[in-house]
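**Student:** Structural data only, the sequence is not supplied:
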């Protein structure tokens, strides 16, 4: 029975996204000047290839010629799913230019366009439906500038249309949107979750005296606090562009941290120093979190508010995971099931993380070449 359970766990873990840590995002920048709106829309080539097919020869690589011949299709597909309007009516949108740019998670198509509105708007109504029929988790991150003021918004299927005031941006809505995005980011960050759970699994067994809940809580608190302080530090530094590391190095190091945290449950490596391990590896995980904000290119004023909201959301999402894990782990701590979970489950986690590490370090699944 236990072997079947572990096999099932292995199959479930194997189905987790391996090479791509960052979820599907696009970056939309709008600058409103009178009746004119200048726009730039960065969309991942991997997402466009899935949606409309860019790899014409099917060799798993994209060349500049393949992308250039699909410029009209890219513009048509994207702009059909973006609507700009004022209270006086719809704005007409025209494509200006298409380029290619590198983001932290790969190559992006850069679509530049101009929109002409019926009047100089007091508010801009934006409808966003990119990839809505293909990926319900896709998000559009907006940077809107007007008269030197920058505001932000996040579009998803449940918030596909938003009315944004240009004169008085809704700061609370912007902040809460990034809190929600931070929660979601940690919940779908399988490598972050497995790293944290690997460090927390021994907590209910190491607590003294007699494996009491208070002792387990204190042990968990030490680990979570160390992880939080570390990733908050590097998230802030990286988002403010004070420190930068290559994305491939960061993602590979995150996978390596999951391996070591899981192996520690089978063969002790840290020997009572799990909070220090959480802090050390948490520094690396912070760089992974920062990729969401780095690519949006916000000015410092707007960035600080978004950064605080996003980091708060990450912590809330993390605490929700701990709140579910700790009581269940404490109830099961004396069972054979939990001891098998600690060893067998950790071995499975280490194996899955090893696959992640190989794919990320060697870039095995990379499909984009220099364009």
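**Tutor:** Arrived safely. Since we're looking at a predicted model, the values are computed, not measured.

**Student:** alpha carbons only for contacts and neighbour counts from here, please
**Tutor:** Will do.

**Student:** On the three-state scheme, residue 28 is what?
**Tutor:** The local conformation at residue 28, judged by DSSP: H, G, I helix; E, B strand; the rest coil, is strand.

**Student:** you'd agree it is up against residue 78?
**Tutor:** No. If you go by CA atoms under 8 Å, residue 28 and residue 78 don't touch, sitting 11.3 Å apart.

**Student:** who has more neighbours, the two?
**Tutor:** residue 28 (22 against 17; other CA atoms under 10 Å).

**Student:** Please compare the first structure with the one that follows:
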């Protein structure tokens, strides 16, 4: 009982320390989205920018009064353009500019019409897009392309972020390798921006070298046993999230984020507690698969919200999933040597408890913010 009181006290104290820290973010939906509707001599861009990110980047108000909208219009015009291969910029007109709530938090919405300056139109154009990106390193913009009259769904063209704010858009359909690569990069960007997924994997692996006896962690596996346990856990998580990612996206099912997001945070909390004291010892594989299924719902929801071709093709969906796996494998490759070295040292126990307590505290914060008890 004393151990549980100690664990709860540590988690509560750390959580209270983290409550004011708005930078402790977990899984998020796409930051900005630009959908390009390609016509013969014009391109119409539907723009979605989170109002909170816009306000942070500019210091401007997210209001619909004349002065605020004038500032927003000038900001977008200065940070968005389309040019042909000669470098000549297309004419630009911004319409339907407003701050509105479509679903979730308030967004800055706009329609930008780009018109070719001459009669000839190149086979490819370059979009330059830097609203919010220049001021916010972890913000990114998803660029989609809808070729009018083609009957095709919107296609994922790529991602833009700080230091990479230009993308070439072919007027015809992109090749398979470009679509696959864009989907893979989307997976990488998503998992890198999803601290909750990374935190879950960290604490899941943290207890892999340990052996449970009488309801406590009381021993260590040998190196071979630790590596085997790590591989089994990572494989179980991969199987779980891959099944729900593919199943939900291809079936077209919709699941409310108000349920999925707190559930993901709860898996992080349970796993963090397990890293302190065993609560599902010798059932780690089953738990990794089940929790992977829950995290896969978050991945699927992200793909569905992009409204891109990545969710309608097994090949590009596989590219997105492979992008997720790339980051997971990279984390394991970096973490395992440190873990194997640390597990035989006296520091292992305090480091394990400290990391598990910190992750547990963040997960409590995510849970209460995602169910609306405090601002997220």
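**Tutor:** Structure received. Since this is a predicted model, take the numbers as computed values, not measurements.

**Student:** what ranges do the helices span in the second structure?
**Tutor:** Assigned by DSSP state H, the second structure shows helices spanning 2-18, 51-58, 66-79, 176-193, 195-206, 223-251, 257-276, 284-306, 314-342, 348-370.

**Student:** Packing partners of the first one?
**Tutor:** With contacts defined as 3 or more CA pairs under 8 Å, 6 or more residues apart in numbering; DSSP states H and E, the packing partners of helix 2-18 of the second structure are helix 348-370.

**Student:** Could you name the helices and strands sitting against the helix it packs on?
**Tutor:** Using 3+ CA pairs under 8 Å, 6+ apart, helix 348-370 of the second structure is in contact with helix 2-18, helix 195-206, helix 257-276.

**Student:** Give me the mean deviation of that helix from the first structure.
**Tutor:** For helix 348-370 of the second structure, the mean deviation from the first structure after alignment is 2.1 Å (mean CA distance after the TM-score superposition for the first structure).

**Student:** now stretch 235-247 of the second structure
**Tutor:** With the two structures superposed, stretch 235-247 of the second structure lies on average 1.7 Å from its match in the first structure, counting by mean CA distance after the TM-score superposition for the first structure.

**Student:** for that stretch, which positions count as buried?
**Tutor:** Of the residues in stretch 235-247 of the second structure, 236-242, 244-246 count as buried by neighbour count, 16 or more other CA atoms under 10 Å.

**Student:** Other residues contacting it?
**Tutor:** Residues outside stretch 235-247 of the second structure that contact it (CA atoms under 8 Å, 6 or more residues apart in numbering): 285-286, 288-297, 299-300, 317, 321, 325.

**Student:** related to what we said a few turns ago, list just the nearest of the buried residues of stretch 235-247 of the second structure to residue 11 of the second structure.
**Tutor:** Comparing these against residue 11 of the second structure with CA to CA places residue 237 closest, at 24.8 Å.

**Student:** so what corresponds to the closest one in the first structure?
**Tutor:** Matched across to the first structure, residue 237 of the second structure falls on residue 227, judged by TM-score structural alignment.

**Student:** same check, this time on residue 201 of the second structure
**Tutor:** By TM-score structural alignment, residue 201 of the second structure lines up with residue 196.
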